[in-house]
Each structure stands twice: as structure tokens, then as C-alpha cells.
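Participant: show me the folded form of this:
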Amino acid sequence: MASAKIKKGDNVVVLSGKDKGAVGTVLQVMPKDGKVLVDGVNIATRHRKPTQANPQGGIDRRPAPMAIAKIAVADPKDGKPTRVRFEERDGSKVRVAARSGETIDG
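Facilitator: This is a model prediction of the structure:
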């Protein structure tokens, strides 16, 4: 499998779908499924019955997994979507934004 270009904690931009243009932080990456969880994006609603653990019950809103192909890393310089490449800098392999050439903190 190819090297992971999107990691937990990255700021990403949604490229397509109902949340197109939305910006969020990656909460979880599921490489086997090709999915990611992004904070505040692709919110799913579930109606929960009252239980002993949650006696109030109610409506539960949480992010649902979305395809990794629908997101791109946000450029650290201007926040626009960018591709990611790897470079050797100071003897270590780092992720670099293809748009601006700046390193991506990960």
C-alpha cells in the first residue's frame, strides 16, 4: 500500500459532496476502507432510545466516515486544497504541500 498522505490531525478541505468547501480536522483515518472521519463534516444524525447509560436519550449527531478521495490537505500557507509529496529535508522524510512547497506539520 502507498504511503499515507493524510494523517490524523491534518487540516483538510472537502472537494465534493454536500459539504464541498468545508474545512475540518481529521479525527481518524481508516486506510483499509479508504475512509476518514473529519470533525464537523458529513454529520450523521441518530435517534437514540433512553438507556441506563443515557437516561435522557435524544438525537445524537456525529461525523460519519467519508471517502478519502473526497478530501485534500489544506495548504498551510493559504488554506486551499493541495496535493502532498514527500521530500528529504535535514536528513528526514517530510510531507510537503505541492502548491506552496511548505512542510506540513503532522
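
Participant: every contact and neighbour count from this point should use C-alpha atoms.
Facilitator: OK.

Participant: other residues contacting the longest strand belonging to the chain?
Facilitator: Longest strand in the chain by number of residues (criterion: DSSP state E): strand 23-30. Defining contact as C-alpha atoms under 8 Å, 6 or more residues apart in numbering, one finds that strand 23-30 is touched by 6-14, 35-41.

Participant: this one next, for a side-by-side:
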Amino acid sequence: MERKKLHVKKGDIVTVISGQDKGKKGKVLKALPKEGKIIVEGVNVVTKHKKARGPQDQGGIIHQEAPIYSSKVMLFCNNCGTGVRYGVKILADGEKIRYCKKCGETL
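Facilitator: Predicted structure coming up:
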């Protein structure tokens, strides 16, 4: 199976551009490149009925984030205040940095 590459990574701040959670902003908690999906904090929250597995493990209804396709999100630029496209610059010391294509700010 071919490995897919995601445009976002764990720890990035992203904004949702389509779907039921459109306009929401959150941090990427986990990236799943094989499926092309990511888990974003506070986005696509589902209810799950969990069975008790012993006296110390409580059952009940829990709320947790489910994966969404990475194509539904854009990197968030604090300077612009919106989701933006980004470019990659290579610095003199060989380090790669991502920058906002709109304002030029480092992401």
C-alpha cells in the first residue's frame, strides 16, 4: 500500500472548511496518514456507549473526537485569522519552515 502524505501534522492549529463543523478551530491531536484522516480537538465529536469492564472501570455515554478527512481542514494563521495555504522556505542553515502565502508569517 502506498503511503499518503498529509499537509498537516500533530500539534498544528487548523480550521475546518467544510462539513457539519465548518468554521471550528482546533489542534490536531493525531494524524492517520494511511487513511488520509486526522483527529482534531473539539471537532466531529461523537457519543459512544461504553460498557463497564469491572468495578473501577465505569461505563456510560462518553463523548470523543472521531477522525475527519484532512482535505476538510486548512492550517490556521494567527496573523490573518483564517485558514490559509502555505509554502515551504529553506533557511540558510538547511532548516525547512512553513509560511503563510497570504501574509508571509511563519506558521
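
Participant: so after superposing, what's the score?
Facilitator: The TM-score (TM-score structural alignment, normalised by the length of structure 1) is 0.88; 103 aligned residues with a C-alpha RMSD of 1.6 Å.

Participant: show me which of the contacts of strand 23-30 of structure 1 is closest to residue 96 of structure 1.
Facilitator: Nearest to residue 96 of structure 1 among the contacts of strand 23-30 of structure 1: residue 6, at 11.6 Å, using C-alpha to C-alpha.

Participant: that closest one matches what in structure 2?
Facilitator: Aligning on TM-score structural alignment places residue 6 of structure 1 opposite residue 8 in structure 2.

Participant: past the longest strand of structure 1, which element shows up next along the chain?
Facilitator: strand 35-38 (DSSP states H and E).

Participant: which ones are touching the equivalent of residue 34 of structure 1 over in structure 2?
Facilitator: Here residue 34 of structure 1 is matched to residue 36 in structure 2, going by TM-score structural alignment. Going by C-alpha under 8 Å, 6+ apart, residue 36 of structure 2 touches 4, 5, 6, 69, 70.

Participant: ok, residue 17 of structure 1 next?
Facilitator: Per C-alpha under 8 Å, 6+ apart, neighbours of residue 17 of structure 1: residue 70.

Participant: what's it aligned with over in structure 2?
Facilitator: In structure 2, residue 17 of structure 1 lands on residue 19 (TM-score structural alignment).

Participant: ok, now residue 97 of structure 1?
Facilitator: Using TM-score structural alignment, residue 97 of structure 1 pairs with residue 100 in structure 2.

Participant: returning to that earlier point: of the contacts of residue 36 of structure 2, which ones are shared with structure 1?
Facilitator: Counting by both residues aligned by TM-score structural alignment, their matches' C-alpha atoms under 8 Å, the contacts of residue 36 of structure 2 that remain in contact in structure 1 are 69, 70.

Participant: out of the contacts of residue 36 of structure 2, which is most surrounded?
Facilitator: Taking other C-alpha atoms under 10 Å as the neighbour criterion, residue 70 ranks highest of those with 22 neighbours.

Participant: what's the counterpart of it in structure 1?
Facilitator: Checking TM-score structural alignment: residue 70 of structure 2 goes with residue 68.

Participant: count of residues packed around the residue nearest to that match when sequence neighbours are not counted?
Facilitator: The shortest distance from residue 68 of structure 1 to any non-neighbouring residue, by C-alpha to C-alpha, 6 or more residues apart in numbering, is to residue 35 (5.0 Å). For residue 35 of structure 1, the count of nearby residues is 18 (other C-alpha under 10 Å).
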